[in-house]
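> sequence and predicted structure below; questions after.
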Amino acid sequence: MNMRKSEIIVLGIILFSFIVGIYFYPQMPEQMASHWNAQGQMDGYMSKFWGLFLMPLISVALF
C-alpha cells in the first residue's frame, strides 16, 4: 500500500512538471541556454521544447 502511494506522488510531480512546461512554452525563447563554460558564459543551446521537457521525459523513463 505504501509503495502505491509513493508512485502516485511521483506521477503527480511528473505531471505537474509537464503542466508547468506547457504553461510557459509560449513565453520561452526559441533557443534556451543549456551549458555554461568556466567563465560563466553560455556556450550551449537547445530548442525550447527540449529545454522545457527533457527532464520530465527523463523522469518518465526512469519511473
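That came through fine.
> switch to C-alpha atoms for all contacts and neighbour counts from now on
Will do.
> in three-state terms, label the closest residue in space to Ala33 that isn't next to it in sequence for me.
Of all residues not flanking Ala33 in the chain, Tyr45 sits nearest, at 4.5 Å (C-alpha to C-alpha, 6 or more residues apart in numbering). Here Tyr45 is strand, with the state taken from DSSP: H, G, I helix; E, B strand; the rest coil.
> want to compare, so here's the second one:
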Amino acid sequence: MQIHIASEDQHKTTFTCPFGTFACTRMPFGLCNAPSTFQCYMTSIFLDLLQDWMEVFMDDFTVYTD
C-alpha cells in the first residue's frame, strides 16, 4: 500500500543527489508521522478482521484460525 502525499506538500520531501533534485509523491517511512499514519490506514482497512482473525503491526500481519 502506498499513501499519496498531497501535491502542495511534496516540496517538503525534496532531496538532492548527483542525479538531480527529487520530491516524494508517496509517503516514505522516514517522515515523523508516517508510521502512525500507515498504522491507522492498516487498522481501518482490516477493522472487521482484527478482533477475530488477524493482528496488524505496521507492515506485519498475523492471521490465525481456531
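Cool, the structure landed. All values derive from a computational prediction rather than experimental measurement.
> quick one: TM-score?
TM-score of the superposed chains, computed with TM-score structural alignment, normalised by the length of the first structure, equals 0.31; 30 aligned residues with a C-alpha RMSD of 3.1 Å.
> tally of neighbours for the residue nearest to Ala33 of the first structure?
Neighbourhood size, Tyr45 of the first structure [other C-alpha atoms under 10 Å]: 15.
> repeat for the one 5 residues further on
Applying the criterion other C-alpha under 10 Å, we find 15 residues in the vicinity of Trp50 of the first structure.
> and it, what element?
Element membership of Trp50 of the first structure, judged by DSSP states H and E, is helix 48-62.
> buried ones in that helix, by neighbour count?
For helix 48-62 of the first structure, a neighbour-count test (16 or more other C-alpha atoms under 10 Å) marks Lys48, Gly51, Leu52, Phe53, Pro56 as buried.
> and the second one, what is it in contact with?
So the one you mean is Gly51 of the first structure. By C-alpha atoms under 8 Å, 6 or more residues apart in numbering, the residues touching Gly51 of the first structure are Met32, Ser34.
> quick check: Leu47 of the second structure vs Thr16 of the second structure, distance?
39 Å (C-alpha to C-alpha, to the nearest Å).
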